[in-house]
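Q: Predicted model and sequence below, questions to follow.
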Amino acid sequence: MTSLDGVLAPILTPYGDDLAPDPVRFVALARWLMDQGLGLAPFGTTSEGNSLSVEEKMALLDALAEAGLDRGRMMPGTGCCALTDSVRLSAHAVARGCSGVLMLPPFYYKTVSEDGLFAAFSEVIQRVGDSRLRVYLYHFPQQSQIPIGHALIERLLAAYPGVVVGLKDSSGDLSNMVSLCRAFPGFKVFAGTERLILPVMRAGGAGCISANANIHGAAMLALVRGWRDAGAEAMQAGLEGFRAVMEGMPLIAALKAVTAIRTGDAGWRRVRPPLVGLPVDKEAELLARLKSVGVLF
């Protein structure tokens, strides 16, 4: 087990009135999540990572470091369309002591070859040039339209053993996650949804990185830690009911609305365009639905 096994929260990014990232709120949420035993995966999809500049991401990671939070339990997203941006973010994460980086493939061009993807990841690794770098690939084909297949993973593991060490699979395809666990022993596979924690852990997975960990991560961590226990099936069923409630809402706006209610801080409702906040009537509906599955705020 490493410091990144378990459950990582893709932490929400708060904004001020001017829509600039708010490091004070960011650190407060990070501390609350980490106090529950969770790790952090900032600057991915849920963090509105592709709506943030390189400088903004670096400044927020600096704020976490300066607050004394454990970067050994952090896996910031560093995959960008521009090679040099991925290099800067990855090098900064290593310098700040993060245990790994979560790397999307360059996602603008949709018809790139496996050779092109291999070259992109390889170039980042070589330019960072730091033996401490640990890369977790980010497989999210519905969003990126660029899948990360077994053949590419095999090439990267052969070329960069001990550097390319795992993957977050947000495809929702259980058979792919199980296949990865079996094909690449020791390769750390994280389910991208709490719906699949139990079967992925049974297949040899490392844990879960789910947007919903921002509000219900402790329950996910309990299942990751107790997947062998007699009550594991019941815990999984409870998480599936919770996930079903959240899937009926625009996820980032819903998570921010719940965080605003939990903290009493209305500023948490802000999202960056093109996203829009959750309407008031939808907030009431969401709270009622969460209450119906035993999740209260």
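A: Everything's here; your move.
Q: only C-alpha atoms for contact and neighbour calcs from this point on.
A: Fine.
Q: From residue 247, how far out is the closest residue to residue 15 other than its chain neighbours?
A: Counting by C-alpha to C-alpha, 6 or more residues apart in numbering, residue 15 lies nearest to residue 21, which is 4.4 Å off, once chain neighbours are set aside. Here the criterion is C-alpha to C-alpha, to the nearest Å. By it, residue 21 lies 26 Å from residue 247.
Q: Residue 3 now?
A: If you measure residue 3 against residue 247 using C-alpha to C-alpha, the figure is 29 Å.
Q: same thing with residue 192?
A: For residue 192 relative to residue 247 (C-alpha to C-alpha), the value is 14 Å.
Q: Counting neighbours, go ahead and name the busier of those two.
A: A side-by-side neighbour count of residue 192 and residue 247, using other C-alpha atoms under 10 Å, places residue 192 first with 25 against 10.
Q: Contact partners for that one?
A: Counting by C-alpha atoms under 8 Å, 6 or more residues apart in numbering, residue 192 touches 168, 169, 170, 171, 172, 208, 209, 210.
Q: Skipping its backbone neighbours, what lies nearest it in space?
A: Using C-alpha to C-alpha, 6+ apart and skipping residues adjacent in sequence, the residue nearest residue 192 is residue 170, 4.3 Å away.
Q: OK, contacts around that neighbour?
A: By C-alpha under 8 Å, 6+ apart, the neighbours of residue 170 are 138, 139, 140, 141, 191, 192, 193.
Q: what separates the host helix or strand of the first one from the chain centre, distance-wise?
A: What it means is residue 138. Assessed by DSSP states H and E, residue 138 sits inside strand 135-139. Its chain's C-alpha centre and that of strand 135-139 lie 10 Å apart, by C-alpha atoms, centre = their mean, to the nearest Å.
Q: and what of stretch 140-150?
A: Worked out by C-alpha atoms, centre = their mean, stretch 140-150 lies 15 Å from the chain centre.
Q: who's in contact with it?
A: By C-alpha under 8 Å, 6+ apart, the residues outside stretch 140-150 that reach it are 104, 105, 107, 108, 110, 137, 138, 139, 169, 170, 171, 180.
Q: if we can go back for a sec, now which of the contacts of residue 170 would you call buried?
A: Buried members of the contacts of residue 170, scored by 16 or more other C-alpha atoms under 10 Å, are 138, 139, 140, 191, 192, 193.
Q: Against that first model, consider the following:
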Amino acid sequence: MKRLYGVTTAMVTPFDKDGQVNLDKVQQLTEFLIGKGVHGLFPLGTTGEMVRLSVAERKSVAETVVRTASGRVTVFIHAGAATLEDTVELAQHAHAVGADGVGVVTPFFLGANDLELERYYVTVASALPDDFPVYLYNIPQCASNDLKTEVAERVQAACKNVVGIKYSYPDFLRTNEYLSINGGEFSVMQGADRLFLPALAMGCDGVISGVSCVYPEPFVAVYNAYLEKDLDKARELQRIAIQYCEVLRSGANMSYFKEALKLRGIDAGFMKAPQLDLTEAEVRELERKLSLLPTF
């Protein structure tokens, strides 16, 4: 089964001014990212404003990314939704349209206990073929539910297609626990862009990065330097990547991602209400800060 690795980009979702998904711009963004050398694509997650999209819209985006990528990079569709039924439907759709796998965030907003989380994931994974890979996705600061190591272990033991986890919280003790699942054969993808290099050193397979949707270059360069065992170069590149994270606010406000992409010549559309686009003054300040950063 395929696994995620290297720089897997969490994609924004381009909307028109009226809030409709713009699939032409989804296609253009997909081509841009592949051209910049990312290793994988992860649409429709937190960075993709998934909670603002209908099931039908999410299916259309998934189809567009898979079709455009056409096997050139690994594509895992994020399928986690507000209901179990929608999650299963989206995961099965991802398989049907030719995605390489899916990611599934924990149930969000309403609290779920350990047993509920376990049964949720077992139900989703069991609704898919045994050879179709699933990544768990733990982002407790947003989802309000934390996936403990022992729960992830039980899910993996019950469902062999659960091959890894995206962990978007800066806790290296927990990260190390995840890495021990399945005798150390459990794939862990770091979700905190600023921790990419140290996560690689711990044994993680890579990063699922929102900032790389705008500036893939520093992250791809970090990974290449790490593979070349040039740690001094990798450290310097990681410091540069962190500067980009700081200017772009690490995904705390996706309008920074979309406006920065426009500054790069990639029209990523607008935010979907109730989120607002940046003001002209904010865009000018963003452009000024980006102009001070190292270029690739």
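A: Now that the structure is in, tell me what you want to look at. Because the structure is a prediction, the values reported are computed rather than measured.
Q: what's the mean distance for the strand holding residue 138 of structure 1 versus structure 2?
A: Strand 135-139 of structure 1, aligned to structure 2 and superposed, deviates on average by 0.8 Å (mean C-alpha distance after the TM-score superposition for structure 1).
Q: For that strand, grab the matching residue range in structure 2.
A: Mapped onto structure 2 using TM-score structural alignment, strand 135-139 of structure 1 spans residues 134-138.
Q: sorry, back to before: present the contacts of residue 192 of structure 1 as a markdown table; the columns should include secondary structure and distance to residue 33 of structure 1.
A: Converted to a markdown table, the contacts of residue 192 of structure 1 look like this (DSSP: H, G, I helix; E, B strand; the rest coil; distance: C-alpha to C-alpha, whole Å):
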| residue | secondary structure | distance to residue 33 of structure 1 |
| --- | --- | --- |
| 168 | strand | 19 |
| 169 | strand | 22 |
| 170 | coil | 21 |
| 171 | coil | 25 |
| 172 | coil | 24 |
| 208 | strand | 14 |
| 209 | strand | 13 |
| 210 | coil | 13 |
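Q: Now do residue 99 of structure 2 against residue 81 of structure 2, distance only.
A: Per C-alpha to C-alpha, residue 99 of structure 2 is found 18 Å from residue 81 of structure 2.
Q: same deal with residue 165 of structure 2?
A: Taken as C-alpha to C-alpha, the span from residue 165 of structure 2 to residue 81 of structure 2 is 17 Å.
Q: same thing with residue 156 of structure 2?
A: From residue 156 of structure 2 across to residue 81 of structure 2, the span is 20 Å (C-alpha to C-alpha).
Q: what's the answer for residue 290 of structure 2, then?
A: Separation of residue 290 of structure 2 from residue 81 of structure 2 (C-alpha to C-alpha): 34 Å.
Q: which one of the two has more residues nearby?
A: residue 81 (24 against 17).
Q: That one against residue 53, yeah?
A: No - counting by C-alpha atoms under 8 Å, residue 81 of structure 2 does not reach residue 53; the two are 9.8 Å apart.
Q: How many residues are close by the equivalent of residue 173 of structure 1 over in structure 2?
A: In structure 2, the residue paired with residue 173 of structure 1 is residue 171, using TM-score structural alignment. Close neighbours of residue 171 of structure 2, defined as other C-alpha under 10 Å, add up to 10.
Q: Also the one 5 residues further on?
A: For residue 176 of structure 2, the neighbour count with other C-alpha under 10 Å is 17.
Q: Other residues contacting the one helix or strand it maps to?
A: Using DSSP H and E, residue 176 of structure 2 sits in helix 172-179. Helix 172-179 of structure 2 is contacted by residues 149, 152, 165, 167, 185, 186, 187, 188, 202, 203, 204 when judged by C-alpha under 8 Å, 6+ apart.
Q: Identify the residues contacting the second one.
A: When the contact criterion is C-alpha under 8 Å, 6+ apart, the partners of residue 152 of structure 2 are 118, 136, 178.
Q: likewise residue 157 of structure 1?
A: By C-alpha under 8 Å, 6+ apart, the residues touching residue 157 of structure 1 are 163, 164, 165.
Q: By neighbour count, which of these wins?
A: Within these, residue 164 tops the neighbour count with 24 neighbours, counted by other C-alpha under 10 Å.
Q: Need the counterpart of it in structure 2.
A: Under the alignment (TM-score structural alignment), residue 164 of structure 1 maps onto residue 162 of structure 2.
Q: residue contacts, its match?
A: Applying C-alpha under 8 Å, 6+ apart, we find residue 162 of structure 2 in contact with 125, 133, 134, 135, 136, 155, 156.
Q: In CSV: those residues, plus distance to residue 266 of structure 2.
A: Formatted as CSV, those follow (distance: C-alpha to C-alpha, whole Å):
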residue, distance to residue 266 of structure 2
125, 36
133, 31
134, 31
135, 29
136, 31
155, 40
156, 39
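Q: Make a PyMOL selection of whichever of the residues you listed turn out to be buried.
A: Of the contacts of residue 162 of structure 2, the buried ones go into a single PyMOL selection, burial set by 16+ other C-alpha under 10 Å:
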select buried, resi 125+133+134+135+136+155+156
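Q: right, and residue 128 of structure 2 touches residue 94 too?
A: No - contact criterion C-alpha under 8 Å: residue 128 of structure 2 and residue 94 do not qualify, at 10.0 Å.
Q: what about the two, which has more around it?
A: More neighbours surround residue 94 than the other of residue 128 of structure 2 and residue 94, with 24 against 19 (other C-alpha under 10 Å).
Q: separation between the nearest residue to the more buried one once chain neighbours are set aside and residue 63 of structure 2?
A: Nearest non-adjacent residue to residue 94 of structure 2, counting by C-alpha to C-alpha, 6+ apart: residue 77, 6.4 Å away. Distance, residue 77 of structure 2 to residue 63 of structure 2, using C-alpha to C-alpha: 10 Å.
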